[in-house]
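>>> pasted the sequence and its predicted model underneath.
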Amino acid sequence: MKITNKDEFYFKPVKTKLSDIELISLVILAEFKSIDPEHQLFRELKDTALENKIERSVYNRRKRKRFPYLEEIRLKMTEKFNEFKNYFVVDSMPLEVCKLSRSSRSKICKEQDHARPNKGYCASQNLHFYGYKLHAVCSIDGVFQSFDLSPASVHDIHYLKDIKDQMTDRVILGDKGYLSQNVQIDLFDQANIELETPKRKNQKDYQPQFYQFKKYRKRIETLFSQLCDQFKIRRNYAKSFDGFRARVLAKITTLTTIQYLNKFVFNRNNNNLKINLI
């Protein structure tokens, strides 16, 4: 089952030994095998057919430039899963770029003023950190629909302003961090999105949230745990923001690829990620 028929995504004056689709396949393979350092990846490519097809510095540069095409492939797989889904879950997780004690002298990801990391706080983990937040929406079956990165100090609720441009006619489940009557009304009026969040006990007309919704909300927390455990998403080797976001996208795309192969090729439970694909 082909996801794309393209081998190259744009014209290049000189034909490369490694095509774009082969490069993306190599990126996904490296993430699946949890090979984060590129030095280690190229050690493993030694004495294989790929050894002389690309240099490490060229690999890194091409990987960053293929960001939009990697996202295009991920969205095609996501559409297969989520086209007829009505219930989704929204949440965020912290992504450090360095330890808080080093933040004042760190130069990581500071080349673009609009995308500079900063200090933030994660209430669920009682954690002060320096870096970014990963905001994401997934289906209740555990497939990421969309995601975004913001500086750590940005409140979760601001991500909901982008969701209305990406989805319509859906129910989105969030935790208490997304409580906002104005945002709920805006989402419903603009995109017919119903935002379901648990109420605080001191709120008027308090009622416990429907038990099944609580269960659905845990799905995205499991996905975040899998990204941290198997895909090492919190381990950062990038020095630029373009490199950082390319690494995050590669890990999420790899997770989606495994789910896609499980469901549509091997007929397995799509969330069994720690398995051999061959």
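Great, that's in hand.
>>> could you use CA atoms for every contact and neighbour count after this?
Will do.
>>> mind listing the strands for the stretch 51-200 of the chain?
For the stretch 51-200 of the chain, strands defined by DSSP state E, counting those that start in this stretch occupy the ranges 87-98, 118-122, 127-139, 144-151, 171-173, 194-196.
>>> need those strands in JSON lines with mean neighbour count and distance to Ser25, can you?
Listed next are the strands of the stretch 51-200 of the chain as JSON lines, based on neighbours: other Cα atoms under 10 Å; distance: least, Cα to Cα, whole Å:
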{"stretch": "strand 87-98", "mean neighbour count": "23", "distance to Ser25": "25"}
{"stretch": "strand 118-122", "mean neighbour count": "18", "distance to Ser25": "33"}
{"stretch": "strand 127-139", "mean neighbour count": "21", "distance to Ser25": "23"}
{"stretch": "strand 144-151", "mean neighbour count": "20", "distance to Ser25": "19"}
{"stretch": "strand 171-173", "mean neighbour count": "21", "distance to Ser25": "32"}
{"stretch": "strand 194-196", "mean neighbour count": "20", "distance to Ser25": "37"}
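>>> for comparison:
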Amino acid sequence: MLDWFAKLVSYAGFSNHLNQLSEAFRSFTTSSFEDFLPPGSFPNQSLLDSMPIITCSGKRNGKVAKNLTDKGYCSTKSLYYYGAKLQTLAFRRLDKIPFPEEIQITPATVNDLTVFKEA
């Protein structure tokens, strides 16, 4: 079926193009979150949380996405791991899941409190 899609770039080329669009995705999602703030949200109260994205256990050497991942510790799971963190800053809502204000993927060693102080 390659002749049907002759103008497709290689997978590496596609990944490179997608990575170049990361700032555009960030701007789009930030403006979307601001424009569609649901009723009942507290825009002056934010919650911060993170979760690990584990690419391999801490006993091994990380081989995936070396420029984004490193070795970190997850205190809630009591384990060392190679990977990244999904960091979320969200507006508080009563009796509902918080509404995302900003979402970032950072290396595993980045502290939760320092991530959003830069913004």
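Ah, there it is. Remember, it's a predicted structure, so these values are computed and weren't measured experimentally.
>>> just give the TM-score of the two.
For these two chains in superposition, a TM-score of 0.68 is obtained (TM-score structural alignment, normalised by the length of structure 2); 110 aligned residues with a Cα RMSD of 3.0 Å.
>>> so for Tyr260 of structure 1, which of the strands of the stretch 51-200 of structure 1 sits nearest?
strand 144-151 (11.7 Å; Cα to Cα).
>>> what span of structure 2 is the closest one aligned with?
Mapping strand 144-151 of structure 1 onto structure 2 (TM-score structural alignment) gives residues 100-107.
>>> so which residue is smack in the middle of structure 2?
Ile105 (2.9 Å; Cα atoms, centre = their mean).
>>> what sits against that one?
The contact partners of Ile105 of structure 2, by Cα atoms under 8 Å, 6 or more residues apart in numbering, come to 84-87.
>>> go on, Thr29 of structure 2?
Thr29 of structure 2 neighbours (Cα under 8 Å, 6+ apart): Glu102.
>>> any idea how far Gly58 of structure 2 is from the residue mapped onto Arg74 of structure 1 from structure 2?
For Arg74 of structure 1, the aligned position in structure 2 is Thr29, judged by TM-score structural alignment. According to Cα to Cα, to the nearest Å, Thr29 of structure 2 and Gly58 of structure 2 sit 32 Å apart.
>>> Phe99 of structure 2 too?
32 Å.
>>> tell me which of these two has more neighbours.
Between Phe99 of structure 2 and Gly58, Phe99 has the larger neighbour count (other Cα atoms under 10 Å), namely 21 against 17.
>>> would you mind confirming that the more buried one makes contact with Arg92?
Yes. With contact defined as Cα atoms under 8 Å, Phe99 of structure 2 counts as touching Arg92 (6.8 Å).
>>> quickly list what's touching both of those two.
The contact lists of Phe99 of structure 2 and Arg92 share Ser41, where a contact means Cα under 8 Å, 6+ apart.
>>> which helix is the longest one in structure 2?
helix 22-35 (DSSP state H).
>>> show me which residues of that helix are buried.
The neighbour-count check on helix 22-35 of structure 2 (16 or more other Cα atoms under 10 Å) flags Thr29 as buried.
>>> ok, stretch 63-70 of structure 2 next?
Neighbour-count burial for stretch 63-70 of structure 2 [16+ other Cα under 10 Å]: 69-70.
>>> and that stretch, end to end?
Start-to-end, stretch 63-70 of structure 2 (Cα to Cα) is 10 Å.
>>> same thing with stretch 49-64 of structure 2?
Start-to-end, stretch 49-64 of structure 2 (Cα to Cα) is 24 Å.
>>> neighbouring contacts of that stretch?
Against stretch 49-64 of structure 2 from outside (Cα under 8 Å, 6+ apart): 69-72, 74, 79-89, 108, 112.
>>> just give me the match in structure 1 for Tyr73 of structure 2.
Tyr73 of structure 2 maps onto Tyr121 in structure 1, by TM-score structural alignment.
>>> its match: what's it in contact with?
So, once contact is read as Cα under 8 Å, 6+ apart, Tyr121 of structure 1 ends up touching 127-129, 152-153.
>>> out of these, the closest to Thr254 of structure 1 would be?
The closest of the contacts of Tyr121 of structure 1, once distances to Thr254 of structure 1 are taken by Cα to Cα, is Ala152, at 24.4 Å.
>>> chain center to stretch 8-25 of structure 2: distance?
Using Cα atoms, centre = their mean, to the nearest Å, the mean C-alpha position of stretch 8-25 of structure 2 is found 17 Å from that of the whole chain.
>>> measure it end to end?
22 Å.
>>> so which residues of the stretch 101-250 of structure 1 form helices?
Secondary structure of the stretch 101-250 of structure 1 by DSSP state H, counting those that start in this stretch: the helices cover 160-163, 181-191, 211-229, 241-264.
>>> list just the one of those that sits closest to Leu29 of structure 1.
Per Cα to Cα, nearest to Leu29 of structure 1 of the helices of the stretch 101-250 of structure 1: helix 241-264, 7.8 Å.
>>> the closest one corresponds to what range in structure 2?
Under TM-score structural alignment, there's no match for helix 241-264 of structure 1.
>>> now that helix: buried residues?
Those would be 241-263, for helix 241-264 of structure 1 by 16+ other Cα under 10 Å.
>>> what's the neighbour count on the closest residue in space to His39 of structure 1 that isn't next to it in sequence?
Among residues not flanking His39 of structure 1 along the chain, Arg56 sits closest, at 7.7 Å (Cα to Cα, 6 or more residues apart in numbering). For Arg56 of structure 1, the tally of surrounding residues (other Cα under 10 Å) stands at 12.
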